[in-house]
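**Student:** Need the 3D shape of this:
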Amino acid sequence: MSHPTPSTLSSDRKIVLVTGASSGIGEATARHLAAGHHVVLGARRLDRLGRLVNELTEAGHHAECAPLDVTDLESVKAFVDGALARHGRVDVLVNNAGIMPLALMEELRVDEWNQMIDVNLRGVLHGIAAVLPTMRDRRSGHIINVASTAAHRVDPTGVVYCATKFAVRAVSDGLRQETTDLRVTVVSPGLTHTELTLSGGNAQMQGAVRDALEAVGIDASAIAEAIGYAIAQPANVNVNEVVVQGTAQV
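**Tutor:** I've put the predicted structure just below:
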């Protein structure tokens, strides 16, 4: 697949990198942003990414994909460096990849705790580490970290998940305060139709969340539009945080 060079892209079309783009919020974000920007999509499931990129490019949009494991710093660096080599800049990074295996702590699912820390928090830190030097050099850039309404309250079935999302909010706010050149946004979705509840965790608790999703969940496109809103603001306007949930969710 050919990659557009910077000269082929309009001046207002941003280079946007999206992690966890093979499904859910990441896929919806790619679809939403590709209409006005050039999206570079990363995930482990390359077959899904390839089909999405083909669909977007056939519709006349600018899109490409690359393998990405956010738990591996070298993989994240390669993802970012590849985009820099092809386009000369990275304007926006959407740190979206995440997992949510729910269970009580007394079940001692330590491997799942570590997976959540690695994907939900360490993956965000890896993304920041990979793009921050080039954004600081250009004195321009936007980092968008997807947290959750679970970053605002703690539920007993998702203590470690909540902890990782609280940490994402803390990292984001601290990074935002470090610089007057870069924009940092936290997007906190409520119950959203994604694949988060389809693997890991306690089966009964995961099933209960799926039932709640059927009752009050919203489409991932709503989160994508919130991300698009933050990106669309003038360079001197920072949307610190957006919380998006269904009207029926309490």
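**Student:** make it CA atoms for all contacts and neighbour counts henceforth
**Tutor:** Fine.
**Student:** Can you tell me what sits against stretch 39-55?
**Tutor:** 15-22, 27, 30, 33, 62-69, 79, 83 (Cα atoms under 8 Å, 6 or more residues apart in numbering).
**Student:** count of neighbours near Leu198?
**Tutor:** 14 (other Cα atoms under 10 Å).
**Student:** Over to the one 3 residues further on?
**Tutor:** Neighbourhood size, Gly201 [other Cα under 10 Å]: 21.
**Student:** quick one: contacts for it?
**Tutor:** By Cα under 8 Å, 6+ apart, the contact set of Gly201 is 100-103, 109, 112.
**Student:** hmm, try it at 6 Å
**Tutor:** 101-103 (Cα atoms under 6 Å, 6 or more residues apart in numbering).
**Student:** quick one: which of those has the most company?
**Tutor:** Leu102 (28 neighbours).
**Student:** all strands in the chain, in order from the N-terminus.
**Tutor:** Remark: strands assigned in the chain by DSSP state E are 15-19, 38-43, 62-67, 92-95, 142-146, 183-189, 241-244.
**Student:** now those as JSON lines including distance to Met135 and mean neighbour count?
**Tutor:** JSON lines is the format used below for these (distance: least, Cα to Cα, whole Å; neighbours: other Cα atoms under 10 Å):
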{"stretch": "strand 15-19", "distance to Met135": "12", "mean neighbour count": "26"}
{"stretch": "strand 38-43", "distance to Met135": "17", "mean neighbour count": "26"}
{"stretch": "strand 62-67", "distance to Met135": "21", "mean neighbour count": "22"}
{"stretch": "strand 92-95", "distance to Met135": "9", "mean neighbour count": "26"}
{"stretch": "strand 142-146", "distance to Met135": "8", "mean neighbour count": "26"}
{"stretch": "strand 183-189", "distance to Met135": "10", "mean neighbour count": "24"}
{"stretch": "strand 241-244", "distance to Met135": "20", "mean neighbour count": "18"}
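**Student:** and this one, so I can compare the two:
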Amino acid sequence: MPEADGKVVLITGASSGIGEATARILAAAGHLVVLGARRVDRIEVLAKEIRAEGGNAEYHALDVTSLEDTQAFAAHALERHERIDVLVNNAGVMPLSRLDALAVQDWDQMIDVNIRGVLYGIAAVLPSMRERGQGHIVNLASVSGHRVDPTAAVYSATKYAVRAISEGLRQESRDIRVTVISPGLTRSELTDGISDNDIREAVRDSMREAIPASAIGAAIQYAITQPQQVDVNEIVVRPTVQG
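**Tutor:** Prediction:
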């Protein structure tokens, strides 16, 4: 169990990048983190490293495009700890391309992971949070959910959707806190999913200005550690030099 003031925090997409950094930061702060990802080997190693450093961490295989998987992920935490305090809906993909490239499979993947995955996460934890009369859902959007750039039309659409879903949930809730985190250029493995070589290299070149994933983890920590009556609704975190 977490320390006295610690929370039970579920993190999707925890095998790398923002998910991994958030897990390390929250565990170091005394929270119990439950790591979910498809790459089970990575989250198993991460959980061991966190425990070796004195933190509390568990892991469970998770494909956020599967409702059954996501429900099982939440059920695992409920069975072991009888509560879920926070869900960090972090899993995301970013296979950028021009619309005229007709990368339909990439469009489908972004819709499945970035939108459906967020909805499945909400569906998996909301009933138990409602029953307890408290809980916190943190959804990862992007600065691309505030602006649209060439090659990012579909990706931006999914992140606009995350913001819309989050705002709808917030307005429907008087006992559940809802936070949207919109990262700017952040070091992660998202660029690995870009198949177009020119676009991938251009994005990687821009990543020279990127901030570390820990900056986003720190923003998440800030949001979830506010008093229960304080709901931090949205945080945009980007490099100072980013336009």
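**Student:** From the centroid of the second structure, which residue is nearest?
**Tutor:** Asn90 (1.1 Å; Cα atoms, centre = their mean).
**Student:** so what corresponds to that one in the first structure?
**Tutor:** Alignment note: Asn90 of the second structure maps to Asn96 in the first structure; criterion TM-score structural alignment.
**Student:** Next, find the distance separating that match from Ala167 of the first structure.
**Tutor:** 14 Å (Cα to Cα, to the nearest Å).
**Student:** what's the answer for Pro101 of the first structure, then?
**Tutor:** 17 Å.
**Student:** tell me the angle the helix ranked longest in the first structure makes with strand 142-146.
**Tutor:** In the first structure, assigned by DSSP state H, the helix with the most residues is helix 159-178. Going by axes from the mean of the first three to the mean of the last three Cα atoms, to 10 degrees, helix 159-178 of the first structure is angled at 160 degrees with respect to strand 142-146.
**Student:** Which stretch of the second structure lines up against helix 159-178 of the first structure?
**Tutor:** Helix 159-178 of the first structure corresponds to residues 153-172 of the second structure when matched by TM-score structural alignment.
**Student:** Kindly report the same for stretch 230-240 of the first structure.
**Tutor:** Stretch 230-240 of the first structure maps onto residues 223-233 of the second structure, going by TM-score structural alignment.
**Student:** what sits up against that stretch?
**Tutor:** By Cα under 6 Å, 6+ apart, stretch 223-233 of the second structure touches 177, 179.
**Student:** if you set the cut-off to 8 Å instead, what comes out?
**Tutor:** The contact list for stretch 223-233 of the second structure (Cα under 8 Å, 6+ apart) reads 86, 136, 177-180.
**Student:** Next, count neighbours for the closest residue to Ser97 of the second structure other than its chain neighbours.
**Tutor:** Among residues not flanking Ser97 of the second structure along the chain, Thr151 sits closest, at 4.4 Å (Cα to Cα, 6 or more residues apart in numbering). A total of 16 residues lie near Thr151 of the second structure under the criterion other Cα under 10 Å.
**Student:** how far away is Thr151 of the second structure from Glu58 of the second structure?
**Tutor:** Distance from Thr151 of the second structure to Glu58 of the second structure, by Cα to Cα: 37 Å.
**Student:** Look at Met110 of the second structure and say how many residues are nearby.
**Tutor:** 24.
**Student:** Can you find the partner of it in the first structure?
**Tutor:** In the first structure, Met110 of the second structure lands on Met116 (TM-score structural alignment).
**Student:** before we move on, the earlier item: helices and strands around the longest helix of the first structure, which ones?
**Tutor:** Packing contacts for helix 159-178 of the first structure, counted by 3 or more Cα pairs under 8 Å, 6 or more residues apart in numbering; DSSP states H and E, involve helix 110-116, strand 142-146, strand 183-189.
**Student:** Compile those into TSV and extend it with columns for distance to Ser199 of the first structure.
**Tutor:** Output for these, formatted as TSV (distance: least, Cα to Cα, whole Å):
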stretch	distance to Ser199 of the first structure
helix 110-116	11
strand 142-146	20
strand 183-189	19
